[in-house]
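Asker: Show me how the following folds:
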Amino acid sequence: MTRRAIEPAGLADAAQHHFTPAIVADGTLYVSGQVGTDDEGEYVGDDVRSQTRQAFENVETLLRSVDRGLGDVVKVTSYVVDIADNYEAFHSVYREVFPERPFPCHTALGVDSLASETPLVEIEVEAPVDEDL
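Answerer: Here you go, the predicted structure:
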């Protein structure tokens, strides 16, 4: 199996948290959970909508680095804090990001908290890529 780390400019330093933003392995891009932080690691807001938008912008940065876009995503896993209260806000952004069929496969999980108190959403994706990246 071949494996290559994807660490483009424009994202906060993931190494300090001991993970790689994305890895390409055997024709698939696996994106680590992205949260609503800017390239300095600062959260863009304290609400679900703004954090979801930023998390998807971070996903787009990773996809662009391997010549892909959101339309190439085949699987999304979303973790939403207090999902009963926050799902509609999350899902309104999700519908903007994926407006047309075929939609990616999607699993949305409600969680009590994420790695710290600040993130309200974390998003992982998978997308096919060229083998020769």
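Asker: make it CA atoms for all contacts and neighbour counts henceforth
Answerer: Fine.
Asker: got the buried residues for stretch 26-33?
Answerer: Asp26, Gly27, Leu29, Tyr30, Val31, Ser32, Gly33 (16 or more other Cα atoms under 10 Å).
Asker: now stretch 98-107
Answerer: By 16+ other Cα under 10 Å, the buried positions in stretch 98-107 come out as Phe103, Pro104.
Asker: Give me the residues contacting it.
Answerer: Contacts of stretch 98-107 with the rest of the structure, by Cα atoms under 8 Å, 6 or more residues apart in numbering, involve Leu70, Gly71, Val73, Val74, Lys75, Val76, Thr77, Ser78.
Asker: what ranges do the helices span in the chain?
Answerer: Secondary structure of the chain, counting by DSSP state H: helices at 48-64, 83-97.
Asker: Format those as TSV; extra columns: distance to Ile6 and mean neighbour count.
Answerer: Output for the helices of the chain, formatted as TSV (distance: least, Cα to Cα, whole Å; neighbours: other Cα atoms under 10 Å):
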stretch	distance to Ile6	mean neighbour count
helix 48-64	7	22
helix 83-97	22	15
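Asker: Reformat the ones you listed as a markdown table; add distance to Val129.
Answerer: A markdown table is the format used below for the helices of the chain (distance: least, Cα to Cα, whole Å):
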| stretch | distance to Val129 |
| --- | --- |
| helix 48-64 | 9 |
| helix 83-97 | 20 |
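Asker: I'd like the structure of this one too, to check against the first:
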Amino acid sequence: MTKRAIVPPGLKEAAARARMSPAILSGTHLFLTGVTGGDAQGIMPAEPEAQIRNAFTKIGMVLHEAGLTFEAIVEMITYHVGLRDHFELFDAIRLEHLAEPTPAWTAVEVAGLRREGAVVEIRVIASTEPGGGA
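Answerer: Here you go, the predicted structure:
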């Protein structure tokens, strides 16, 4: 099975620095690296809402680069520092981006994330099959 890196232009520098691919296309699935809420300049906002919105924006960029939309997402795993402090906000923003049938979702409380100040990291798997958002 072949695999191909998906790197949107807006994430090329960050991907090169981290030596990782924002996503890997393998077979009929796109596997996205966990995304935190740093802004376009790499600055982590203090506000959870800004972080959550930035993370979904970056996910959208990666999906778009692969020719997909949020409708292609089949699974989402989210990691939260202080889950109960921002869960309702996260859920509301999540539903702004995802339509029925919503993807399978697991939310996990963690003690910390790699990026200093990050309160959420989102990892998704999307399908490239017809009807999967392509």
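Asker: hmm, back to that, PyMOL command for the buried members of the contacts of stretch 98-107 of structure 1?
Answerer: Only the buried members of those end up in this PyMOL selection, burial being decided by 16+ other Cα under 10 Å:
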select buried, resi 70+71+73+76+77+78
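Asker: Widest-spaced pair of the contacts of stretch 98-107 of structure 1?
Answerer: Pairwise distances among the contacts of stretch 98-107 of structure 1 were taken by Cα to Cα; the largest, 17.0 Å, belongs to Gly71 and Ser78.
Asker: got the contact list for the closest residue to Ser127 of structure 2 other than its chain neighbours?
Answerer: With Cα to Cα, 6 or more residues apart in numbering as the criterion, Ser127 of structure 2 has its nearest non-adjacent residue at 4.6 Å, and that residue is His29. Taking Cα under 8 Å, 6+ apart as the criterion, His29 of structure 2 is in contact with Ile125, Ala126, Ser127, Thr128.
Asker: got the contact list for the last one?
Answerer: Taking Cα under 8 Å, 6+ apart as the contact definition, Thr128 of structure 2 lies against Thr28, His29, Leu30, Leu68, Ala72, Ala134.
Asker: Please point out which of those residues structure 1 shares.
Answerer: Of the contacts of Thr128 of structure 2, the subset whose aligned partners also make contact in structure 1 (criterion: both residues aligned by TM-score structural alignment, their matches' Cα atoms under 8 Å) comprises Thr28, His29, Leu30, Leu68.
Asker: Tell me the residue in structure 1 aligned with the second one.
Answerer: Residue pairing (TM-score structural alignment): His29 of structure 2 is matched to Thr28 of structure 1.
Asker: how much space is there between its match and Val111 of structure 1?
Answerer: When distances are taken as Cα to Cα, to the nearest Å, Thr28 of structure 1 and Val111 of structure 1 turn out to be 27 Å apart.
Asker: what's the neighbour count on Ile24 of structure 2?
Answerer: Other residues near Ile24 of structure 2 number 19, with proximity taken as other Cα atoms under 10 Å.
Asker: same deal with Ala127 of structure 1?
Answerer: Applying the criterion other Cα under 10 Å, we find 21 residues in the vicinity of Ala127 of structure 1.
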